[in-house]
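Novice: sequence first, then the predicted structure, then my questions.
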Amino acid sequence: MSLPVVAIIGRPNVGKSTLFNRLVGKKVALVDDRPGVTRDRREGDANLSGMNFRLVDTAGFEEDDAATLPGRMRAQTQAAVAGADVALFVIDSRAGLVPLDQEIARWLRGTNTPVILIANKAEGRAGDSGVYESFSLGFGEPIPFSAEHGEGLADLFDELMPHLDRIAVEAVVEEDDESPSAPLKMAIVGRPNAGKSTLVNKILGEERMITGPEAGITRDSIAIEWEFEGRAVRLIDTAGLRRKAKVEDKLEKLSAADTAHAIDFAEVVVLLLDATRGLEAQDLRIADQIFEEGRAMVIALNKWDVAEGQSALFNGVRFALDEGFAQVKGVPLLTVSAATGKGLDVLLKVAFETRDAWSKRVPTGELNRWFERALEANPPPAPGGRRIKLRYITQIKSRPPSFVIFGTRVDQLPESYRRYLVNGIRRELGFGAVPVRLTFRAPKNPFAPT
């Protein structure tokens, strides 16, 4: 049963994202004093006193031309309200009504979506005059509210309940994340203007994300539920990642931290490169960040439809990746076009296959048979004439696949031999180019001093 949808709307900087965070129960949306922080629709599951619904945070409603960035943001907001069961119209009670509030109210009255008026920032009676003034908007009695302090939640519940006729009160048992049928959590990351939001829009078949020639349009990491050939996908669009030395703005730092959180949340991360610019040092830094987080990775060369010298470009990027990102050689490298849609089906199929490898568990018997063959083909070295004995291996977890080898004098094992074993695990046990964690443990010496 799908949850009812509630959209939050209002002019910039009235506290919409703070309200969103309050109702979903965690700080998901970026919040800053500057107006216009939210640009795309962000969705989250909210629970208000046992009443469950899908909440949509929208960009601040502005009156700019449709071709401008604020105009495209407004179009996203209008689409969100059209698809909602209820709209929460938020005003700043301390600032009082402004002409843009009146304009939004006129537009909302022309829609078919029920509207609940929230007079935010009303704590301490400082917003009383704004609360009384907002009666004139024509949506009945406003709810005096404080998203910052959580005041007014009971009144909001009373107003919402009659509108939401599909209320799920019982707890929802979530599907096992490691089940093959669980949604694929796929994040799209890369440098600014690589085409991440355009790619998401093309995959979805709708203008879900705001796009344009301006770099850095996306600020929040936006998760979108979708299906590919009957299989659930959770797409995560992220803000562009620039080199740290160039990130000075506070908001951009918040966006970068949000992207890092999205990488940690994802199962498969698609690193999107701009084919017209090739592989740059920042791309390798992002790849290293994905690897360090233990996420499965697919690399996609976007804008392939306008790339010149395609064969030389692809081979050059493949070589540079294998040389500059030696931790995991052979990471899938695909060519796509977010503008035309070419290669996107292959991208999604490879993402599912990569998740399968990342989630794989090897039976202990099969694992140790491989281990014996690996030791026989290339025995551990004997530094100082004393042999290093490796006794057995076990897989302690998946996602990422992690193994422990038990033996003696393992602290003297050279890094080259560890790489030999890791590469063998990837190549011969079907893990491909996913991060593999391998640690060594020695039995505790019962005669060692304590």
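Specialist: Cool, the structure landed.
Novice: from here on, just use CA atoms for contacts and neighbour counts.
Specialist: OK.
Novice: the helices in the chain, which residues?
Specialist: Applying DSSP state H to the chain gives helices spanning 16-24, 69-82, 99-109, 128-133, 153-160, 196-204, 250-265, 281-292, 310-324, 344-358, 364-377, 415-428.
Novice: can you give me the strands in the stretch 151-300 of the chain?
Specialist: Ranges of strands within the stretch 151-300 of the chain are 184-190, 222-228, 231-237, 268-274, 296-302, based on DSSP state E, counting those that start in this stretch.
Novice: is it possible to get a markdown table of those that adds mean neighbour count?
Specialist: Formatted as a markdown table, the strands of the stretch 151-300 of the chain follow (neighbours: other CA atoms under 10 Å):
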| stretch | mean neighbour count |
| --- | --- |
| strand 184-190 | 27 |
| strand 222-228 | 17 |
| strand 231-237 | 20 |
| strand 268-274 | 26 |
| strand 296-302 | 25 |
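Novice: looking at the ones you listed, which is nearest to W107?
Specialist: Closest to W107 of the strands of the stretch 151-300 of the chain is strand 222-228 (CA to CA; 26.1 Å).
Novice: which residue sits farthest out from the middle of this structure?
Specialist: G385 (51.2 Å; CA atoms, centre = their mean).
Novice: quick one, what contacts F20?
Specialist: 8, 29, 55-57 (CA atoms under 8 Å, 6 or more residues apart in numbering).
Novice: one step back: can you list the strands of the stretch 151-300 of the chain in JSON lines and add distance to A154?
Specialist: Shown next, in JSON lines, are the strands of the stretch 151-300 of the chain (distance: least, CA to CA, whole Å):
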{"stretch": "strand 184-190", "distance to A154": "34"}
{"stretch": "strand 222-228", "distance to A154": "28"}
{"stretch": "strand 231-237", "distance to A154": "32"}
{"stretch": "strand 268-274", "distance to A154": "40"}
{"stretch": "strand 296-302", "distance to A154": "43"}
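Novice: what's the closest of those to P401?
Specialist: Of all these, strand 296-302 sits nearest to P401, with 10.3 Å by CA to CA.
Novice: one more structure, for comparison:
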Amino acid sequence: MGFRQSSAGPMDTEQMTPLVAIVGRPNVGKSTLFNRLVGKKLALVDDTPGVTRDRRMGEARLGDLRFRAMDTAGLEDADPASLAGRMRAQTEAALADADVILFVIDARAGVVQQDEHFADVARRSQRPVILVTNKAEGRAGEGGIYESFSLGLGDPVPISAEHGEGMADLYEALRQAFEKLGRDNPEEDDLIDEAITGVEIDEDGNTIGDDPLRPLRIAVAGRPNAGKSTLINALIGEERLLTGPEAGITRDAITVDWVWGGREVKLFDTAGMRRKARVQEKLEKLSVADGLRAVKFAEIVVVLLDATIPFEKQDLHIADLVIREGRGLVIGLNKWDLIEDRSAKLRELREEADRLLPQARGMPLVTLSGLTGQGLDRLMDACVKAYDLWNTRISTGRLNRWMSALIEHHPPPAVSGRRLKLRYMTQAKTRPPHFVVFCTRPDAVPESYQRYMVNGLRETFEMPGVPIRLHVKSSGDNPFDKKD
């Protein structure tokens, strides 16, 4: 596995930007505060305790302060082998990575035994700790604010993360902590304003376009318990994401920055997607919606299948969603180490994939095992190749020569006794490839003939598995078809 590189340093700027970890027991409002600081609803928020399970990062701003915020799972005293115990281990790892700790308690509930215990954990981390008493709006939180002095973490900062109260006091506490760290903070004037530049910005503040220096965005999607988090941990070479035998551990769509082969990559781990009829709880609906959002903002999506039970109905629904969203598709056949007759099984799955997903015929199938590390280099090679194909651009001359040969071999059918005339073809855009055909009667071109053209494009110009868009327009809209 020599190709792996740590996710710790894809960008030098991250080494200079302070990392602020938000910790505390469950249901004190950590994710609400995280969303307030990053200015977006990135983390799932619900009244149910223990919603957050994995560490979640975001670029945060408070006044002229810029820093990285980390949302963490609620601290609980539990058996290390249990799910709650593994969540706690993730939070303790966050404490070790952080520069500053925001220790959050519920002012309305006051100081409880868990708060006292984990205040000692935060104190022993030898990091600057800012005590935050959340839900302090009104008189209901006054008692908890006074009680919080007993934790020995200094003066509390009363806030209401939901209503935005107390942010000025939190700003001052963070500013003083950053000064002690000796970190420089970028001036606000250095921020690029989308409204001024006219550049399209995604939800993470990154420029959307063909910039080769921009991180490659890869989402991993699939049914629950397919091994998505285990795969990402194997890729980056560390236990960054919470894993275990329980289905549905991942709830938030978690972003992990990584470097592979000298190229920056953003990996998106998503919650397992079950059939809609089985999704009843509000929290699971939020998790699935968050995963769908990650798919929409990705460029390449790895749909991870359990090789022992591949191509279930839900697998096909997820793959079809990726194609309809116009993202590059790679099928990952996980748990391949459990397959006995591998050659025969791969031939069978190749045929099955092309039969069940004809709209992405030839899509890459990569056999792998997130548990043993088998096939990870092949997976990344397939993702990079799919990305290059997703950005394919074909010259107008080549397209029209191809279309002339296609029409000669198989002309479009006659409709109502009149033959359709395809006059001109061009590529409108990439990501995914989008082609426009100008003809005499666009409404009369059968869907079957359009599929025939799409399959021809895919085969002739070697774009296996790439979603291809074909739009038929009236030849009167063709600027090269003007008559005197």
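Specialist: On my side now, so go ahead. Quick caveat, the model's predicted, so the values are computed rather than measured.
Novice: what sits against V279 of structure 2?
Specialist: K285.
Novice: that one pairs with which position in structure 1?
Specialist: Residue pairing (TM-score structural alignment): V279 of structure 2 is matched to V247 of structure 1.
Novice: and whatever residue of structure 2 lines up with A257 of structure 1, how many neighbours?
Specialist: Matched to structure 2 by TM-score structural alignment, A257 of structure 1 sits across from A289. Residues lying near A289 of structure 2 (other CA atoms under 10 Å) number 17.
Novice: the one 10 residues further on too?
Specialist: E299 of structure 2 is flanked by 23 other residues according to other CA under 10 Å.
Novice: among the contacts of F20 of structure 1, which are located in strands?
Specialist: Under the assignment DSSP state E, the contacts of F20 of structure 1 contribute 8, 55-57 to strands.
Novice: and those residues, which are buried?
Specialist: 8, 55-57 (16 or more other CA atoms under 10 Å).
Novice: now for those residues: which two are most distant?
Specialist: So, these by CA to CA: farthest apart are I8 and L55, at 7.6 Å.
Novice: look up the closest residue to the residue in structure 2 that A433 of structure 1 lines up against, ignoring the ones flanking it.
Specialist: Taking TM-score structural alignment, the alignment pairs A433 of structure 1 with G465 from structure 2. In this structure, G465 of structure 2 finds its nearest non-sequential neighbour in M363, 3.6 Å apart by CA to CA, 6 or more residues apart in numbering.
Novice: starting from A287 of structure 1, give me the distance back to the counterpart of R347 of structure 2 in structure 1.
Specialist: Taking TM-score structural alignment for the superposition, R347 of structure 2 sits opposite N315 in structure 1. Separation of N315 of structure 1 from A287 of structure 1 (CA to CA, to the nearest Å): 18 Å.
Novice: same drill for these two, tell me which one is more crowded.
Specialist: Higher neighbour count among N315 of structure 1 and A287: A287, with 23 against 11, using other CA under 10 Å.
Novice: so that one makes contact with L271?
Specialist: Yes: using CA atoms under 8 Å, A287 of structure 1 is in contact with L271, at 7.2 Å.
Novice: map M161 of structure 1 onto structure 2.
Specialist: In structure 2, the residue matched to M161 of structure 1 (TM-score structural alignment) is R175.
Novice: burial measure for its match, as a count.
Specialist: Look at R175 of structure 2: counted by other CA under 10 Å, it has 17 neighbours.
Novice: any idea how far N134 of structure 2 is from it?
Specialist: R175 of structure 2 is 19 Å from N134 of structure 2, by CA to CA.
Novice: show me the contacts for the counterpart of R431 of structure 2 in structure 1.
Specialist: In structure 1, the residue matched to R431 of structure 2 (TM-score structural alignment) is R399. Contacts for R399 of structure 1 (CA under 8 Å, 6+ apart) come out as 267, 294-295, 358-360.
Novice: how many neighbours does A173 of structure 2 have?
Specialist: Using other CA under 10 Å: A173 of structure 2 sits among 17 other residues.
Novice: mind listing what the closest residue to it other than its chain neighbours touches?
Specialist: Spatial nearest neighbour of A173 of structure 2, chain neighbours left out: I130 (7.1 Å); criterion: CA to CA, 6+ apart. Taking CA under 8 Å, 6+ apart as the criterion, I130 of structure 2 is in contact with 100-103, 153-154, 156-157, 173-174.
Novice: can I get those in CSV including distance to R217 of structure 2?
Specialist: Below are the contacts of I130 of structure 2 laid out as CSV (distance: CA to CA, whole Å):
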residue, distance to R217 of structure 2
V100, 29
I101, 29
L102, 30
F103, 32
L153, 40
G154, 42
P156, 40
V157, 37
A173, 35
L174, 31
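Novice: top of those by number of neighbours, please.
Specialist: Going by other CA under 10 Å, I101 tops those with 28 neighbours.
Novice: top strand in structure 1 by residue count?
Specialist: Under DSSP E, structure 1 gives strand 389-397 as its longest strand.
Novice: give me the angle between it and helix 364-377.
Specialist: 140 degrees (axes from the mean of the first three to the mean of the last three CA atoms, to 10 degrees).
Novice: from the contact counts, what lies against strand 389-397 of structure 1?
Specialist: Contact analysis of strand 389-397 of structure 1 by 3 or more CA pairs under 8 Å, 6 or more residues apart in numbering; DSSP states H and E lists helix 364-377, strand 402-408 as its packing neighbours.
Novice: report how many residues lie close to the residue lying closest to R242 of structure 1 once chain neighbours are set aside.
Specialist: Closest residue in space to R242 of structure 1, ignoring its immediate chain neighbours: R191 at 5.9 Å, by CA to CA, 6+ apart. For R191 of structure 1, the neighbour count with other CA under 10 Å is 23.
Novice: and the equivalent of R191 of structure 1 over in structure 2, what does it touch?
Specialist: Aligned counterpart of R191 of structure 1 in structure 2: R223 (TM-score structural alignment). By CA under 8 Å, 6+ apart, the contact set of R223 of structure 2 is 272-274, 304-305, 314-315.
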